[in-house]
Structures are given as structure tokens and as C-alpha cells.
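Visitor: sequence plus predicted model, see below.
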Amino acid sequence: MTTHAPIKTSPIPSGAYSCQSWRIHEITHDFELEDVWALPVQGGPYDFRAFVEAMMSSDDRDFPAAYRVLFAVRWALGRMLGADEDEHGLGRRVASLRDRLPDDLRDHPAPERDDSPFQPLYLTDREYAAEIANRTMHGVLHLGWVEDESAPDGYSAQLSVLVRPNGRFGEAYMALIKPFRYAIVYPALLRTVGQRWETAQGVAR
């Protein structure tokens, strides 16, 4: 039976990401590791794709109101400041990391979500990666399925965020939003992801 690890309210050490032989290392040598979090999700060796599907669900109604309000404000400010216009995005201001993918990863495309600002890069049985770019930064969301001796079925999920800020403006922006990420975004994300996985496992059983 799959159970959940306790929800952590602080990031885990960067070594938890860097010590893994992730394929994402091959294409993000010029990115900075911004955050690494252990997710309250555990499963077996073949559960990762089901976890990604639950994690990337397009239904955001299960997120707390504070989380949804914060992101609504963020997108409103982005429209006002022009931060999310196409000219600042992938293939315009920055080249997509798809151009860096080794041939074997090109053969593992991830499903796309029309309403998501993230563009998927690849999906394997242990990794998922997606990217986003705007006026402030070029970012990567990475999900990994980590061998975990403390997990009943042997694996747990990890989330990492990598960024390449766009100059001093981007660095200032990342510093500005960091308190909101830690106080609101990540706690809500971890809680909701855990609930989604629990629901998905309940349906599977």
C-alpha cells in the first residue's frame, strides 16, 4: 500500500538534486538551481508517469484560495508590465532547451497542456522536465523519481526549479518573489500534490 512522506515546509539540500544522475544536467549547465523540495508522494518503480499526470492536472480548483489569488495577481502584473509577451518567450528572447536535447530524449516527448505556461521537454520513467521563459527569466521545472529506502514501495518524488535570470531585472524579480514562494506557493503546492496523488492512488486501487 502506498503511503505519503510527511510534508516538508522547507527545501532540502541542493545535493539531493545534484547527486542524482539526472538527464536534465546535460542541458542546463548554464542554469542556477533555485529550489529543491521533497514532495509528499511515494510509490513503486512504475508509478512515476501516473504521478506526473496527477501533478500536471489542469484543474487548479483544489489549490488553496491564497495560492490562486497570488497567481492571478502575478499574471495580471505580467500583462500590465508586458513580462509575458511572446517577444520575451521561448524561441524569441531565448532558445528552447528542446534544441539541446540528446536524440534519445527527443524520443521521449511529454504530453502538452494547452492552458499551461510551461512547455514540456521530455518524460522518462524517472524524470519529467518542462520550461518557461518571460521577461524576467528562463526557468525549468524538473520532477524526479528518487530511490528512497524509507518509502514502503521504494521511491519518492522530488521537485527542482532551475533558472537563468534575465540580467539584473530578473535577479531582482527572483529575489522579490522568493518570500511569497516559500510562504504561500510551495506549502500549497506540496499539500495539493499530496492530495492529488492520494486521490489518484485511490482511483487506481
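Guide: Nice, I can see it. Numbers count the residues shown, from 1 in each chain.
Visitor: contacts and neighbour counts: CA atoms only from here.
Guide: OK.
Visitor: pull the contacting residues for Pro179.
Guide: Listed by Cα atoms under 8 Å, 6 or more residues apart in numbering, the contact set of Pro179 is empty.
Visitor: show me which positions of the helix or strand where it lies end up buried.
Guide: Per DSSP states H and E, Pro179 falls inside helix 167-180. Residues 170, 174 are the ones in helix 167-180 that count as buried (16 or more other Cα atoms under 10 Å).
Visitor: ok, now stretch 24-42?
Guide: 24, 28, 31, 33-42.
Visitor: stretch 110-123 now?
Guide: Within stretch 110-123, the residues that count as buried by 16+ other Cα under 10 Å are 110, 118-123.
Visitor: and the angle from the longest helix seen in the chain to helix 167-180?
Guide: Longest helix of the chain, by residue count under DSSP state H: helix 186-204. Angle, helix 186-204 to helix 167-180, by axes from the mean of the first three to the mean of the last three Cα atoms, to 10 degrees: 70 degrees.
Visitor: so which elements touch helix 186-204?
Guide: Contacts defined by 3 or more Cα pairs under 8 Å, 6 or more residues apart in numbering; DSSP states H and E place helix 186-204 against strand 32-43, helix 48-55.
Visitor: restricted to strands, list the buried residues of stretch 110-123.
Guide: Within the buried residues of stretch 110-123, residues falling in strands by DSSP state E are 119-123.
Visitor: what is the burial count for the nearest residue to Asp86 once chain neighbours are set aside?
Guide: Nearest non-adjacent residue to Asp86, counting by Cα to Cα, 6 or more residues apart in numbering: Arg92, 7.2 Å away. Arg92 sits with 12 neighbouring residues when counted by other Cα atoms under 10 Å.
Visitor: and Arg92, how far from Gln201?
Guide: 40 Å (Cα to Cα, to the nearest Å).
Visitor: and the angle from the host helix or strand of Val161 to helix 48-55?
Guide: Per DSSP H and E: Val161 is located in strand 155-165. With the same axes, to 10 degrees defining the directions, strand 155-165 sits at 60 degrees from helix 48-55.
Visitor: presented hereafter is structure B, for comparison with structure A:
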Amino acid sequence: MRIPKAAHTEQPWRIHEFAHDFRIEDVWSFRAPDAGPDDFPVMLDALKKAYDTRKAPAAVRFLFAVRWKLGALLGWDTPRAGLGGRVASLRDRLPPDLARTAAGAAPCTDPFTEVYQLDNEAARELANKTVHDIMHLGWVPTSDGGYELRMAALVKPNGLFGRLYMAAIAPFRYLIVYPALTRQWERAWLDHGRPQRHI
């Protein structure tokens, strides 16, 4: 479910310390029934397992296939356009206590790179010729005594080209990608997260 940007800015996340030059593009919440305060690492592991074992819906696979094909043809995703090439990694900004945390994170085959992971928040990043993107994940108590996952997309578009690109893909994000992501992530908790608490 899409939620106001204030739901991200009002939380005392560490990301606020060093990502002030990124704008908040989207903030979404994902249900995690029966989740407790210590289940954030469980949720992250469930998401990574789901990414590696579950196929995304056909419409989402098609959109990403088109995107990666365009990127290959136009040179959007070359190493020179990414982290350590066009832009420095967010890791270069981390204070020492956060810099040590990414090394222990479980690997995943998705395109994002780990930045840091704490008990209640984590950040991952992706950069190419269009944008430098941070996916921030946070674990937040709900009014009914449970917990939910919140995802904030923080972006730094690459000039006018990047801003136009973000505007062009916005309808696809809101109508196809994010609804599918919501179903996939909430299912990941039910399939790989919550059951582990009872083993």
C-alpha cells in the first residue's frame, strides 16, 4: 500500500544522516501478520529467498526484460555508468558502525548492492545512466501491536534525462510493478518468514 512520504521522514532512520541529496520518490508498506520486533532479519531473508525462487508476474517480467534490453542497447547499465563509475557508492559515506554491517548480510541475486543492515532498517543501492537509487527498508510497529515492512525509494536522477526517465516509468511502477511487489513481498513473509518463528 502506498503511504505518505512523511511516514519515512518522521522515522529516526540512520539513512537520514547521509542521503539528504536524494529525493523520496515512493513509500510503501507491506503487511507482515504475526510479526514481532525481532523479525526484521527474518523478513529480509524471506524477501531474498522469494526473489531467488519465485517468478515475478508475467507483466513485470516483460517490463523488466524491455528495460534491460534497452539498457544493453543504449549503454545505460555499463560499469562506467554505475557504482564506482558515474557515481560513488553510498557506502563511501557511511560512518564506521554502519560500514561494518553490510558484510554480514545474506547475499541475493537481484541487481541491488547492500549498503548496511541493522536490526530495524537496511539500505541497498543501484546506479546506472538514468538514476542512483536507494531502496530503504524499515521495520515499524503498527497500531494493532504488530509490525510492518516499509520500503522507501530514494532517488537521484541523472540530470534532465534521469528526470524524464523517472516520469516515463511512473505509471508502470504504480499500476503494475508496485502492486505485484506488494503481493510478492507479503506472500514471502507468509511462505518463508512467519512459519520460521514456530519451528
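Guide: Thanks, I have it. Because the structure is predicted, anything quoted here is derived from the model rather than measured.
Visitor: next, format the helices and strands packed on helix 186-204 of the first structure as JSON lines and append distance to Phe63 of the first structure.
Guide: As requested, those are exported to JSON lines (distance: least, Cα to Cα, whole Å):
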{"stretch": "strand 32-43", "distance to Phe63 of the first structure": "15"}
{"stretch": "helix 48-55", "distance to Phe63 of the first structure": "12"}
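Visitor: three-state assignment of the residue mapped onto Val69 of the first structure from the second structure?
Guide: Mapped onto the second structure by TM-score structural alignment, Val69 of the first structure lines up with Phe62. In terms of secondary structure, Phe62 of the second structure is helix; the call rests on DSSP: H, G, I helix; E, B strand; the rest coil.
Visitor: same thing with Asp115 of the first structure?
Guide: coil.
Visitor: what's the helix or strand for the residue nearest the centre of the first structure?
Guide: Residue closest to the average C-alpha location in the first structure (Cα atoms, centre = their mean): Leu141, at 3.3 Å. Using DSSP H and E, Leu141 of the first structure maps to strand 137-147.
Visitor: chain center to that strand, what's the gap?
Guide: 5 Å (Cα atoms, centre = their mean, to the nearest Å).
Visitor: pull the residues that contact it.
Guide: 22, 24, 48, 52, 94, 126-133, 154-166, 170.
Visitor: do that again at 6 Å, thanks
Guide: Contacts to strand 137-147 of the first structure, defined as Cα atoms under 6 Å, 6 or more residues apart in numbering, come from residues 126-132, 154-166, 170.
Visitor: give me the nearest residue to the corresponding residue of the second structure for Leu33 of the first structure, chain neighbours excluded.
Guide: Structural alignment (TM-score structural alignment) places Leu33 of the first structure against Ile24 in the second structure. Leaving aside its sequence neighbours, Ile24 of the second structure sits nearest to Leu154 (Cα to Cα, 6+ apart; 4.6 Å).
Visitor: so who does the one you found touch?
Guide: Contact analysis of Leu154 of the second structure by Cα under 6 Å, 6+ apart lists 22-25, 133-134.
Visitor: tell me the one among these nearest to Arg91 of the second structure.
Guide: Ile134 (11.3 Å; Cα to Cα).
Visitor: count the neighbours of the closest one for me.
Guide: Neighbour tally, Ile134 of the second structure, other Cα under 10 Å: 27.
Visitor: what does it correspond to in the first structure?
Guide: Ile134 of the second structure maps onto Val140 in the first structure, by TM-score structural alignment.
Visitor: likewise Pro95 of the second structure?
Guide: By TM-score structural alignment, Pro95 of the second structure lines up with Pro102.
Visitor: Arg173 of the second structure too?
Guide: Under TM-score structural alignment, Arg173 of the second structure pairs with Arg181 in the first structure.
Visitor: returning to what we had before: the inter-axis angle of the strand holding Leu141 of the first structure versus strand 155-165?
Guide: Using the same axes, to 10 degrees: strand 137-147 of the first structure against strand 155-165 is 160 degrees.
Visitor: what angle separates strand 137-147 of the first structure from strand 32-43?
Guide: 40 degrees.
Visitor: grab the nearest non-local neighbour of Arg23 of the first structure.
Guide: Glu127 (7.9 Å).
Visitor: same deal with Gln158 of the first structure?
Guide: Once flanking residues are discounted, Gln158 of the first structure sits nearest to Ala38: 4.7 Å by Cα to Cα, 6+ apart.
Visitor: same deal with Ala83 of the first structure?
Guide: Arg135 (4.7 Å).
Visitor: give me the neighbour count for the one you found.
Guide: Counted with other Cα under 10 Å, Arg135 of the first structure comes out at 22.
Visitor: circling back: ok, the match of Val69 of the first structure - how many residues close by?
Guide: Phe62 of the second structure: 12 neighbours (other Cα under 10 Å).
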